[in-house]
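> Build me a structure from this.
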Amino acid sequence: MNDTRSDRRRLLKGLGAAAATALVPAWARAGGASPSTPTDALVIDALASPLGQRRERGALIGNEELAQLMASGLAALHLSAGPVGREEGAWDATREALERWRREVQARPRHLLHVQGPGDMRRARDTGRVGLVLGMQDAVALEGDATRLDVLRGAGLRVVQLTYNGRNRVGDGCLVEDDRGLSGFGREVLARAEDQRLLVDLSHSSERTCLDALQAARRPLAITHTGCMALARNPRNKTDAELRALAERGGVVGIYFMPFLREEGQPHAVDVIRHVEHAIDVCGEDHVGIGTDGQVGAIDVDEEYRRRFAETIRMRREAGISAPGEREDVFIFVPDLNAPSRYRMLARMLARRGHSGQRIDKVLGMNMLRVMEQALA
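The predicted structure follows:
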């Protein structure tokens, strides 16, 4: 264990720590972040990407990206593999993505761990690595065959999100106006996922699909990345009724760092905290976590980034998968938490708001750890 932690320190010193630091905003480097949290939390991001804005040839995760990932303090993150919003080719694309991530973990055994069982996230933390929980954000890859979950689980999948924004064979996403809820096939998929010890994710679902799934589930479920509808009316956010039903059944909601935290303009840390605190008020402190839905490393908003971001927004609109609030001039990160240390920064902000160390531990990861371990056991 000590050797692995030494590897982490050597990586940060020799493989891009300076570059990673350069991407952290100057105000954060000047004292906005602390090297430690108020408590010794096991930190989990319920949906994030270890990839950055600049691709390097060779490994899937470049050295600079790896340096920022290792500096983040994360014990584990859930990442999305496979396409969303289209069924054609989704089966092959999802299996290929899972295989790419499996090879990536094998190529970096001192720094990454493929989470496959309930003890792996704790083991990642204890050995100085980051655990990767592989999931998919749309059940389109199943193409009407729930037994495909068996194959995907064998390939490393551990989280299955039932829908993206539109309608698929499982049920309705949050942008479907004539909300029909969970389909008969969707109930079959839900039961199969639970039998296969997969965590079912209700992010992006319609309200009826969400409530139907919670009613039918035998185990606690998660909404890994969302906001609170009561604070910002947007279909990507969840109503208090959904949040309350999730908590009553033992589930956990992850609050994201996305534009949908506000109805207008760029969200900031104060918006994240508002949604975290509202979710705690509705669900209780045992049922709230963090799922940023963004990249772990800092984002450098240069002209190239602006161009690519605007192009991505346009492509999502053309594909019919864009949600209201997605705009070329509202970025998908929180500017005053734009650093790998964002989790520690958020912990300090919550502490200053009067939240206890125990509650902060729960929000930073212990709640999500519980629901993931329950699903995988």
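> From now on I want contacts and neighbour counts done on CA atoms only, so please keep to that.
OK.
> From residue 275, how far out is residue 184?
Distance of residue 184 to residue 275, given as CA to CA, to the nearest Å: 33 Å.
> Now name the helix or strand holding the closest residue to residue 120 other than its chain neighbours.
Nearest-residue entry for residue 120: residue 131, 7.1 Å, with adjacent residues in sequence omitted and distances by CA to CA, 6 or more residues apart in numbering. Following DSSP states H and E, one finds residue 131 within strand 130-136.
> buried ones in that strand?
By neighbour count, and taking 16 or more other CA atoms under 10 Å as the criterion, the buried residues in strand 130-136 are 130, 131, 132, 133, 134, 135, 136.
> Turn those residues into CSV, including distance to residue 216.
Formatted as CSV, the entries for the buried residues of strand 130-136 read as follows, by distance: CA to CA, whole Å:
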residue, distance to residue 216
130, 33
131, 30
132, 28
133, 24
134, 24
135, 21
136, 21
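> With respect to residue 27, which of those is nearest?
Checking those against residue 27 with CA to CA, the nearest one is residue 130 at 26.9 Å.
> Second input sequence below; structure requested for side-by-side comparison:
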Amino acid sequence: MKLAQRVSALTASTTLAITAKAKELKEQGHDVIGLGAGEPDFNTPQYIIDAAVRSMEEGHTKYTPSGGLLPLKQAIIDKFKRDQQLTYNPNEIIVGTGAKHILYTLFQALLDEGDEVIIPTPYWVSYPEQVKLAEGVPVYIEGLESNEFKITAEQLESAITEHTKAIILNSPSNPTGSLYTKEELQELGEVCLKHDVLIVSDEIYEKLVYGGVIHTSIAEVSPELKQQTVVVNGVSKSHSMTGWRIGYAAGAVELIKAMTNLASHSTSNPTTSAQYGAIAAYNEDDGSVEEMRKAFEDRLNKVYDKLIAIPGVSCVKPKGAFYLFPNVSDAVKINGYTDVDTWVKDLLTEEKVALVPGSGFGAPNNVRLSYATSLDVLEKALERIERFVRSKTK
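Alright, predicted model coming up:
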């Protein structure tokens, strides 16, 4: 059987691949520490589970509108008003089966063959593949480690061509945890306004920020930038609802309508009970979100110094999300390897620690380490990594 070219050219998700290998070793009886998956280790807060169960008991088990329940759209609208002082109408909101599906639907609705989408590196692994599936062309701008992996307005200006349709901004970032300031967003936004480039602002880690910093959505910088931006968000990371698959976008009516029409022919609607859970997540917060954020920040602060004490490892301290993205190129050289991917593979084989190589994020000198797991597990993992590096030191 000959497969379609669009899927034959796809690159498998690096994060899922390393997680699958770690699971395989676990099933063989090995004590594997998996730091690959981007998933909170907390269970979904009970009040959200209760709301979903209650909705099913009350008979809410049927189809919903393709773009999501109106009460959920209203909860999202209230969230934007409460957190960013942004005002949206229901016809400017679409709810989908996770933020990943929302992004996929967005690019399918937005791009024609040859349209360019600017993607800062390091990037979340699915951005380039989703753009290519929509027959678009990913254009990469390197976010330098010396600038906390963030791109500048000058870099953006030089990358824009007559084919540029959009730019993806992810703040806080997966995989780096970097966070753009309001001033930086304003500078980037002015370039986008000048060239009429749509801003796709992925804010899925919005609630997970540390060190007293404040998350700013580029849509709240000015009314003009709000009109130029599609905000993508969801409850997966903030409320530990990864398996519930509820994400959403807020943007121009015409684009949201097109996305909704497309979703009606792909998923019909987001899962009904999950939508009721998401309504509760935004309307009935019991403090769980802040408790989880504090736990992540505590882990970050306790393991960061131990990480950078490992020979050959350096790391920009993240301001958000729940990932460390250390540069291990010197450790790789110390150990006699020529590339990070092989180093990561041997680390998993020999010390049973699963990290994600940075090559999947467009940063081949780095690895991604998720601290969305217990402090004991993190410290044990770092001990194994240090042992691996020191045991091979020439």
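> TM-score of the superposition?
TM-score for the superposed chains, counting by TM-score structural alignment, normalised by the length of structure 1: 0.32, backed by 183 aligned residues with a CA RMSD of 6.0 Å.
> Could you check which of residue 184 and residue 275 of structure 1 is surrounded by more residues?
Neighbour totals were compared for residue 184 of structure 1 and residue 275, and residue 275 leads with 22 against 12 (other CA atoms under 10 Å).
> what's the distance between residue 17 of structure 1 and residue 159 of structure 1?
On the measure of CA to CA, residue 17 of structure 1 and residue 159 of structure 1 end up 31 Å apart.
> quick one: which of those two has more around it?
For residue 17 of structure 1 and residue 159, the more surrounded residue by other CA under 10 Å is residue 159, and the numbers stand at 26 against 21.
> show me what contacts the more buried one?
Residues near residue 159 of structure 1 by CA atoms under 8 Å, 6 or more residues apart in numbering: 133, 134, 135, 136, 198, 199, 200, 201.
> could you redo the last one with a cut-off of 10 Å?
Contacts of residue 159 of structure 1 were listed using CA atoms under 10 Å, 6 or more residues apart in numbering, and they are 78-80, 133-137, 153, 193, 197-201, 222, 224, 372, 375-376.
> Now the next helix or strand after the strand holding residue 131 of structure 1: buried residues?
Scanning the chain past strand 130-136 of structure 1 towards its C-terminal end, the next helix or strand to appear is helix 148-154 (assignment: DSSP H and E). Residues of helix 148-154 of structure 1 classed as buried under the neighbour-count rule (16+ other CA under 10 Å) are 148, 149, 150, 152, 153.
> tell me what helix 148-154 of structure 1 is packed against?
With contacts defined as 3 or more CA pairs under 10 Å, 6 or more residues apart in numbering; DSSP states H and E, the secondary structure elements packing on helix 148-154 of structure 1 are helix 90-107, strand 130-136, strand 157-161, helix 184-195.
> now the angle between strand 157-161 and the strand holding residue 131 of structure 1, please.
50 degrees (axes from the mean of the first three to the mean of the last three CA atoms, to 10 degrees).
> tilt between strand 130-136 of structure 1 and helix 90-107?
Strand 130-136 of structure 1 and helix 90-107 are oriented at 170 degrees to each other (the same axes, to 10 degrees).
> May I see the buried residues of the helix or strand hosting residue 102 of structure 2?
Secondary structure here is read from DSSP H and E; on that basis residue 102 of structure 2 sits in helix 99-110. Applying a neighbour-count criterion of 16+ other CA under 10 Å, one finds 99, 100, 101, 102, 103, 104, 105, 106, 107, 108, 109, 110 buried in helix 99-110 of structure 2.
> Spatially, and excluding backbone neighbours, which residue is closest to the fourth one.
Nearest-residue entry for residue 102 of structure 2: residue 96, 5.6 Å, with adjacent residues in sequence omitted and distances by CA to CA, 6+ apart.
> Over to the first one?
The spatially closest residue to residue 99 of structure 2, leaving aside those adjacent along the chain, is residue 247, at 4.1 Å (CA to CA, 6+ apart).
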